[in-house]
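Peer 1: The following comprises the amino acid sequence and a computationally predicted model.
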Amino acid sequence: MKKVISKKREEDFVQDRVKTGIPGMDEVLKGGLRRGSCVLITGPPGTGKTIASIQFILEGAKNNEPGIYITSEESIEDIRNYSKSLGMDITPYEKKGLITLIEQPMMPKKLMSIATPLEIIKSKKIKRVVLDSITLFEYAYFPEEVSYRREVLYFTRKMNEMGVTLITIAEKSIKNIDEVEYKPEDFLFDGLIILMKIRKDSSFEHCIQVSKMRGQDHLLDIFPFKIGTGGIEVFPKQLPFSLIEKNTAKFK
């Protein structure tokens, strides 16, 4: 009897995972993201944060899970064109109502700017949300850090209550593998995924690490990934060549 209950709980746990749409990433996460979790994807410019987020929204649409992509840095047309250039045309899913793009400029002192889409999320029964990016939101609130953190916490809690899985993007400067500087907002999210460029001779190698993922197990190593047609592909059975060759890796 105990074995049956244990197996049932295990099945429920696995079924409550959300697929990322990123080849190899669900293996790192041991099944995907926990449904209703709020995850921060962070790293320097050009590391694939937006690409990973588009893959996440697109995967939901392919499985009839409506998603919203909130962009505060790029125009809606830029997101469409960027997706298409990588072989990820989101337009057909927009027409079906499975993907909604929202251009949401962050206005200084406008406390509801991050919460405005909540009504749309409720009315459309949205299951996945991307906020790209929280960095501009931080600048809009500077120097009122308390208000900024309060609004971020409010939004993440609402997503959790509604069972919506949230991916938020933020910029982070990384200079050394052993000296990753954590910001206050890193601790406001259930999960923290760090994308980076590790110097390899005269070029750079893309790498990813799940720094934390509250409420679920995951692989702890740093893994290489590539960006190409179709987006990001993670290689969970490999170690970065740059880390094998050098004891200390410098980041761009």
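Peer 2: Perfect, I can see it now.

Peer 1: C-alpha from now on. contacts and neighbour counts both.
Peer 2: Fine.

Peer 1: any chance you could map the helices in the stretch 101-250 of the chain?
Peer 2: Listed in chain order, the helices of the stretch 101-250 of the chain (DSSP state H, counting those that start in this stretch) span 118-123, 134-141, 145-161, 241-245.

Peer 1: try it against this one:
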Amino acid sequence: MRIKTGIIGFDTIIGGGYRPSTVNIVVGASGTGKTIFSLQFLLKGIENGEKGIYVSFDMDGKAIMVLAESLGWYELVKAIEEGTLLVTRSHADSISYLNEDIIGYIENNSDGNARIVIDSFTPLISSLDFTVRKDINWFFDQLRASGTSIVTVEEPFTSTLSKPDVALPIFLGDSAVYLKNIGYGEAFSRTIQVIKHRASWHADGVFPYRIFPGLGIVVESDIDEYKGAEDVEATIKDSRVDDSLRKRLRFMIDRNVPVTKSLIERVLRIYESESK
């Protein structure tokens, strides 16, 4: 089972969605759409009848409703008003407040299967170093116990991902994506790259995305998906394929790995050649 993100085109490049009970990092500079990414994830949960928790250090519930209305996401506004999407503005300024201020709030309001957003994690660890690894790991474990989470991290002005406040969340999270504004023109001004997706396939490369009112973030990719194992069988039926390779091909497709016909044919050619 995968957690559908609601971000059009994104699930295709991460193998069908997020894995349940995971912490997923979204890195990007200001203006790349990290908050929109997060709200889109929460919106999908609301549409599925799930509970959402949004913890922010900058925006309160009113500001979130204004942003949601500007995108046409009135379901989010209604969810906030009805209490199915909880929004809190945290005033914690140190990682020492993680337990009492943030985790306490989440544990008290989560049913163990909520969609959770921490936007942004950077203020808590921006002045710290790699010695806080255990504290962050503990915090992420508590998030996993409460549901599936998105944690946003602000890209430093130096555009390096090696600083502790960026590197530690990426390393300790279950997945990480990098949103970037490269400014090369409207169609390719923003790009997304999957840095990691633990225990899951993900697409390599950099993919352009755009932000539209109503739709939110739309990721554009040229990945050609098979519909399932039957398509693989149709491709390999005339090839000399043993059961072990057939099982591996089925496993790949069953895990929602998008593959092109040319890739399957190339694998079969190599396999047949090496089997002679």
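Peer 2: Yep, it's here. Predicted model, so just to flag it, every value in this text is computed and none were measured.

Peer 1: if you compare the helices of the stretch 101-250 of the first structure, which one is most tucked away?
Peer 2: Mean neighbours per residue, mean count of other CA atoms under 10 Å, is largest over these for helix 134-141, with a mean of 19.

Peer 1: Okay, angle between it and helix 145-161 too, please.
Peer 2: 140 degrees (axes from the mean of the first three to the mean of the last three CA atoms, to 10 degrees).

Peer 1: what's the spacing between Gln15 of the first structure and Leu166 of the first structure?
Peer 2: 18 Å (CA to CA, to the nearest Å).

Peer 1: Please apply the same query to Ser173 of the first structure.
Peer 2: 22 Å.

Peer 1: Have a look at those two and say which one is more surrounded.
Peer 2: It is Leu166, of Ser173 of the first structure and Leu166, that has more neighbours when counted by other CA atoms under 10 Å, with 28 against 15.

Peer 1: Pick out the residue nearest the middle of the second structure.
Peer 2: Taking CA atoms, centre = their mean, the centroid of the second structure lies closest to Asn24, which sits 5.2 Å from it.

Peer 1: and it, that one's in a helix?
Peer 2: No. In this structure, Asn24 of the second structure is strand, not part of a helix, as judged by DSSP: H, G, I helix; E, B strand; the rest coil.

Peer 1: That one corresponds to which position in the first structure?
Peer 2: Aligned by TM-score structural alignment, Asn24 of the second structure pairs with Val39 of the first structure.

Peer 1: what sits against the closest residue to that match other than its chain neighbours?
Peer 2: Spatially, and ignoring its direct neighbours in sequence, Val39 of the first structure is nearest to Gly191 (4.3 Å; CA to CA, 6 or more residues apart in numbering). Taking CA atoms under 8 Å, 6 or more residues apart in numbering, we find Gly191 of the first structure in contact with 37-40, 210-214.

Peer 1: and the aligned residue in the second structure for Gly191 of the first structure, how far is that from Pro20 of the second structure?
Peer 2: Using TM-score structural alignment as the criterion, Gly191 of the first structure maps onto Ser175 of the second structure. Relative to Pro20 of the second structure, Ser175 of the second structure is positioned 12 Å away (criterion: CA to CA).

Peer 1: Any chance you could list what contacts stretch 123-135 of the second structure?
Peer 2: 57, 92-95, 164-165, 168.

Peer 1: Which one (most neighbours) among the residues you listed?
Peer 2: Asp165 (24 neighbours).

Peer 1: Look up how far Asn99 of the second structure lies from that one.
Peer 2: Taking CA to CA, one finds Asp165 of the second structure at 19 Å from Asn99 of the second structure.

Peer 1: any chance you could map the strands in the stretch 101-250 of the second structure?
Peer 2: 114-119, 147-154, 175-181, 190-197, 206-212, 216-219 (DSSP state E, counting those that start in this stretch).

Peer 1: Go through these and name the closest to Gly6 of the second structure.
Peer 2: Of all the strands of the stretch 101-250 of the second structure, it is strand 216-219 that lies closest to Gly6 of the second structure, at 9.2 Å by CA to CA.

Peer 1: Could you find the counterpart of Thr152 of the second structure in the first structure?
Peer 2: With TM-score structural alignment as the criterion, Thr152 of the second structure matches Ile169.

Peer 1: try Ile64 of the second structure
Peer 2: Aligned partner of Ile64 of the second structure by TM-score structural alignment: Ile79.

Peer 1: neighbours of that match, just the number please.
Peer 2: Count around Ile79 of the first structure with other CA under 10 Å applied: 19.

Peer 1: tell me the SS of it?
Peer 2: helix.

Peer 1: and if you look at the one 3 residues further on?
Peer 2: Classification of Tyr82 of the first structure by three-state DSSP places it in helix.

Peer 1: contacting residues for Asn109 of the second structure?
Peer 2: Per CA under 8 Å, 6+ apart, neighbours of Asn109 of the second structure: Ile53.

Peer 1: Next: the one 3 residues further on.
Peer 2: With contacts defined as CA under 8 Å, 6+ apart, the neighbours of Gly112 of the second structure are 145-147.

Peer 1: Of these, just say which sits nearest to Lys51 of the second structure.
Peer 2: Distances from Lys51 of the second structure to the contacts of Gly112 of the second structure, taken by CA to CA, are shortest for Gly147, at 9.8 Å.

Peer 1: Now do the closest one against Asp60 of the second structure, distance only.
Peer 2: Taking CA to CA, one finds Gly147 of the second structure at 22 Å from Asp60 of the second structure.

Peer 1: Neighbour count for those two, which is higher?
Peer 2: Here Gly147 of the second structure and Asp60 are compared on neighbour count by other CA under 10 Å; more neighbours surround Gly147, at 22 against 15.

Peer 1: Give me the nearest residue to the more buried one, chain neighbours excluded.
Peer 2: Asn113 (4.2 Å).

Peer 1: what's the answer for Lys4 of the second structure, then?
Peer 2: Per CA to CA, 6+ apart, closest to Lys4 of the second structure is Gly17, 4.8 Å.

Peer 1: same thing with Ile51 of the first structure?
Peer 2: Gly231 (6.0 Å).

Peer 1: what does Leu29 of the first structure give?
Peer 2: His218 (4.6 Å).

Peer 1: Just give me the neighbour total for the one you found.
Peer 2: 19.
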